[in-house]
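>>> please work out how this folds:
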Amino acid sequence: MPDVRLGSSQGKWILLTTVLGSSMAMLDSTVVNVALPTIGRDLDASLAALQWTVNAYMVTLAGLILLGGSLGDRYGRRRVFVLGVVWFAAASLLCGLAPDPVVLIAARALQGVGGALLTPGSLALIQASFHPDDRSRAVGLWSGFGGVGAAVGPFLGGWLVDGPGWRWVFLLNVPLALLCAPIAVRHVPESASGPGKGRFDVLGAGLGALALALLTYALIEAGGGGRGVAVSAVLGLAAAVAFVYVEKHRADPMLPPGIFASRRFTAVNLVTLCVYAAFGGFFFLTALQLQVVSGYSPLQAGTALLPTTVLMLLFSARSGALADRTGPRLPLTVGPLLCAAAMLLMLRVGVDADYLTDVLPALLVMGAGMVTLVAPLTATVLASVDTARAGLASGINNAAARAAGLVAVAALPLLTGMGPEAYRSPVAFDAAFSRAMPICAGVLLLGAVLAFTLIRRPPPGCRHPDCRTFCNVAAPPLESGRRT
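The predicted structure is shown next:
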């Protein structure tokens, strides 16, 4: 039984290294969007290249995150966590030194592999190391510190872009890793679930990532037409069909189809797809809109986005407690509706937008909607399956959220008619942004309808403090545990 106490020096070191590790991945998901216009100008990149700067990371992370959790369970959570930290730092260094968009995109894909190794391990190390009496408090502190990191991420990104330059958005991960990895090796006890039975579902993970990559490529490049787009779309669909076939017939699948026998689990994942698709498109386009159209500097744009994560940090715990009493149906219906209203309010943000009267009201409503729905969403996922499958359920939900975000970033420019150079023209980008926000609002409205229609029975009270204080906007929190 794990016996490390939170108040001990070892306990403090464990908490520090897990916070540092998770913060690397969290910061990267919040600071990169702010840097995109500057990256585009510096590397002479097209809009498609900027989309891939976001999505290359998301493709490998979403495709491999379940496999990363299983690797930690099998071969040692500390070992895989440290490997992920070092891998992530090396890929970040390559991102920071990238001479052109092609190298940057390849490095971002490698970053996603590192993220898939370290992200599941961060929380797993806490739950595998601390004494049961201290575990909940340790997880709550981990979530709270991570929330602070996510909240300051956009501000930090803007400051780095305006100051030392956009490359430091990535290079910042290197000193964090140099601090994190040695602490983990020295102070964190190794833990594993043992070799178990069966084999790793490498084929399933590969097919899933390949399907995401090919379909994303087809969406991003569809504006240019050509046979390559059609071939990519067909191959992507074929890979998706093969993925479903393999998972259905494999003895030890990465994503066992039987978990979707729970109607509530299936329903809440459909809501997740809608919610995080809208979030992904919103934060990608808003960071560009504020700089390209409204004339904000990167620092101003990053600071402007702070209210959403600050509200989540301050009020998620209360929202989670309220949802325990009311059940998930109400918050999962009202939350998306509030976020949809916020996206319609963003239509006021144009040339020379005033922050207090145009930008802030929309972001406050957005933050209120996210506070309302994020904690109940994760709690409902964990309550919809047996306790033994909580880690698997959470991993699937996290991967679904990230996949939804990358599809939105790929599809919205196509749906709104953004050309390759749209982000260089305030008029063209503003027109496309005005078409994108109603689309995002419509997707959220669909999520609200699904929640109201399909989610009925309230789950038991959420006993997961990470659900209530997690403040990253890119994906729900991961619950550790055996994933197969």
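
>>> from now on I want contacts and neighbour counts done on CA atoms only, so please keep to that.
Fine.

>>> what count of nearby residues applies to Ser193?
Using other Cα atoms under 10 Å, Ser193 has 15 neighbouring residues.

>>> Leu299 too?
Close neighbours of Leu299, defined as other Cα under 10 Å, add up to 21.

>>> helices of the stretch 201-350 of the chain, start to end?
202-221, 227-249, 263-292, 298-304, 306-326, 329-345 (DSSP state H, counting those that start in this stretch).

>>> please give the structure of this sequence too, so both can be compared:
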Amino acid sequence: MKRLDAGRVGAPSGSAEGTSASVRWALAGLSLSMLLSSLGTSTANVGLPTLAQVFSASFQQVQWIVLAYLLAITTLIVSVGRLGDMIGRRRLLLSGISLFTVASVLCGLAPTLWLLIAARAAQGLGAATMMALTMAFVGETVPKARTGSAMGLLGTMSSIGTALGPSLGGLLLAGPGWRAIFLVNAPLGVLALFLARRHLPADRRDAKSGRGRFDHVGTLLLALTLGAYALAMTVGRGSFGPLGIALLLTAVLGAGLFVRAEARAASPLIRLAVFRDPLLSASLGTSALVSTVMMTTLVVGPFYLSRALGLGEALVGLVLSVGPLVAALTGVPAGRIADRFGAHRMTVAGLAGVAVGCGALSVTSVTLGVAGYILPLVVTTAGYAVFQTANNTAVMADVGPDQRGVISGVLNLSRNLGLVTGASVMGAVFALASATTDVTTAHPGAVAHGMRITFAVAATLIVAAIALAVGGRTLARRRPGGGRYPGA
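As a prediction, the model looks like this:
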């Protein structure tokens, strides 16, 4: 743990007790950063109907309050990870927390809708920095043997933010008003900034990490590519008209140009050689597939619970909160299990749990009532928590210091792309399986049938993810030398 003590104020050098306390406080700062980035999405979603009334705007206009935040994260998370590797992760994380905090205040004080949207984009940039660099800092703050536990803690805080957001947002809307859902981030941001500044290890500029220039061309191409894809998935909502098709074609063209630019760049944003590692490629692919499936519970669940089971809004919200609550309770134990039994083994075990849960949802009946939905959901979410913690640990445990930021950014990106894809594609599968153009008015039997078909597709995707994880592990064992991240 000498790395933690070097170059910062904190515990006395050489004090094991002081070092342990510094590790805990450093993790507290990282955890709070992860919590804030999750709250930034979930609390704003609840306020959209109110904001539409306040600003006399349509839903298509106020949805940009959420889209601006998500697009900023999706398009920039890899770039800020790489920038952190180059100029210093501590310095950039402190800047990201500061930006998030200031932007939160600007959101709460915004006099017009478009100024609010602009402030949300700035808040998203801060959140992208926080998400990318918190995971990257784990390797510098905890021993390798405890990487899983630390990843589990970060996953737990992310789940708590997702679960807490709707209820916290509702309370703030009913009390102080809509501005409070943004201003509440300010004191938490100040606390996170204090903890990070006080306890995170100082940046070290070695010859390798300091060499080269930032890849502006690659950054621009990747941002345009990801932005076009995310807009196609979110604005189109599964119905691809001319605009959606044009955006998808733009994303495909941008991806090709990005790969070409990275292959020629002297100091690329992403070293394409790292994707030759079968473990990394499999981990990113499984992360995207599992996130796609998990979004199904948020897309399909509300309609099944309200239309097929006839639950009221309050009960629907309560049932939907079970998933994030289970993930929050499972995260830390999952990290300890990953440390004990191995990250790769627990990755497959977590995927198996998700597959069992989705399979159970694909055959459940309305006669089983709410229990027929909640019990498989608990299995699915617990499996997801185990998978996410173990998969993140497997990816980040052996990354070199000069690549932690960008690899963390790519890992977070795979998850975000899975979420936006799941919202669109699985929503389209649900609508098609329900044989209706408007799910909100569909017959309860049709909704139940659509739910079962959609989760059958989800279970199939998880089986493919298991095959990908096992195949990646097999290929890695056959590689000469078994090295990780070639060319890094």
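
>>> overall similarity of the pair, as a TM-score.
Counting by TM-score structural alignment, normalised by the length of the first structure, the TM-score of this superposition works out to 0.75. Behind it: 453 aligned residues with a Cα RMSD of 4.4 Å.

>>> quick one, which of the helices of the stretch 201-350 of the first structure is nearest to His187 of the first structure?
Ranking these by proximity to His187 of the first structure (Cα to Cα) places helix 306-326 first, at 28.7 Å.

>>> and that closest one, which residues are buried?
Buried residues in helix 306-326 of the first structure, counted by 16 or more other Cα atoms under 10 Å: 306-321, 323-324.

>>> average distance between that helix and the second structure?
Once the two models are superposed, helix 306-326 of the first structure sits on average 4.2 Å from its counterpart in the second structure (mean Cα distance after the TM-score superposition for the first structure).

>>> could you point out which element follows the helix ranked longest in the first structure?
Counting residues, the longest helix found in the first structure (DSSP state H) is helix 9-43. Note on helix 9-43 of the first structure: by DSSP states H and E, the next helix or strand toward the C-terminus is helix 47-75.

>>> packing partners for that next one?
Under the contact definition 3 or more Cα pairs under 8 Å, 6 or more residues apart in numbering; DSSP states H and E, helix 47-75 of the first structure sits against helix 9-43, helix 77-97, helix 101-129, helix 202-221, helix 390-415.

>>> dump these to JSON lines, plus distance to Ala353 of the first structure and mean neighbour count.
Below are these laid out as JSON lines (distance: least, Cα to Cα, whole Å; neighbours: other Cα atoms under 10 Å):
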{"stretch": "helix 9-43", "distance to Ala353 of the first structure": "17", "mean neighbour count": "22"}
{"stretch": "helix 77-97", "distance to Ala353 of the first structure": "32", "mean neighbour count": "24"}
{"stretch": "helix 101-129", "distance to Ala353 of the first structure": "31", "mean neighbour count": "26"}
{"stretch": "helix 202-221", "distance to Ala353 of the first structure": "29", "mean neighbour count": "22"}
{"stretch": "helix 390-415", "distance to Ala353 of the first structure": "22", "mean neighbour count": "25"}
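
>>> how about TSV for these, with distance to Tyr423 of the first structure added?
Putting these into TSV (distance: least, Cα to Cα, whole Å) gives the following:
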stretch	distance to Tyr423 of the first structure
helix 9-43	7
helix 77-97	22
helix 101-129	16
helix 202-221	15
helix 390-415	10
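
>>> looking at those, spot the one closest to Met1 of the first structure.
If we rank those by Cα to Cα, the stretch that ends up nearest is helix 101-129, at 8.5 Å.

>>> chain center to the closest one, what's the gap?
Mean-position distance between helix 101-129 of the first structure and its chain equals 11 Å (Cα atoms, centre = their mean, to the nearest Å).

>>> could you give the angle of that helix to helix 390-415?
160 degrees (axes from the mean of the first three to the mean of the last three Cα atoms, to 10 degrees).

>>> show me what the helix or strand just after helix 101-129 of the first structure is packed up against.
The helix or strand immediately downstream of helix 101-129 of the first structure is helix 132-162, counting by DSSP H and E. Applying 3+ Cα pairs under 8 Å, 6+ apart, one finds that helix 132-162 of the first structure makes contact with helix 9-43, helix 101-129, helix 167-171, helix 298-304, helix 306-326, helix 465-469.

>>> neighbouring contacts of the fourth one?
Spelled out, that is helix 298-304 of the first structure. Contacts to helix 298-304 of the first structure, defined as Cα atoms under 8 Å, 6 or more residues apart in numbering, come from residues 31, 34-35, 153-162, 287, 290-291, 355, 359-360.

>>> and Gly206 of the first structure, what does it touch?
Gly206 of the first structure makes contacts with 63-64, as judged by Cα under 8 Å, 6+ apart.

>>> could you find the counterpart of it in the second structure?
When the second structure is aligned by TM-score structural alignment, the residue opposite Gly206 of the first structure is Leu220.

>>> then Ala242 of the first structure?
With TM-score structural alignment defining the correspondence, Ala242 of the first structure maps onto Leu257 in the second structure.

>>> format the helices of the stretch 201-350 of the first structure as JSON lines; extra columns: distance to Gly69 of the first structure.
What follows is these, written out as JSON lines (distance: least, Cα to Cα, whole Å):
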{"stretch": "helix 202-221", "distance to Gly69 of the first structure": "12"}
{"stretch": "helix 227-249", "distance to Gly69 of the first structure": "17"}
{"stretch": "helix 263-292", "distance to Gly69 of the first structure": "19"}
{"stretch": "helix 298-304", "distance to Gly69 of the first structure": "32"}
{"stretch": "helix 306-326", "distance to Gly69 of the first structure": "26"}
{"stretch": "helix 329-345", "distance to Gly69 of the first structure": "28"}
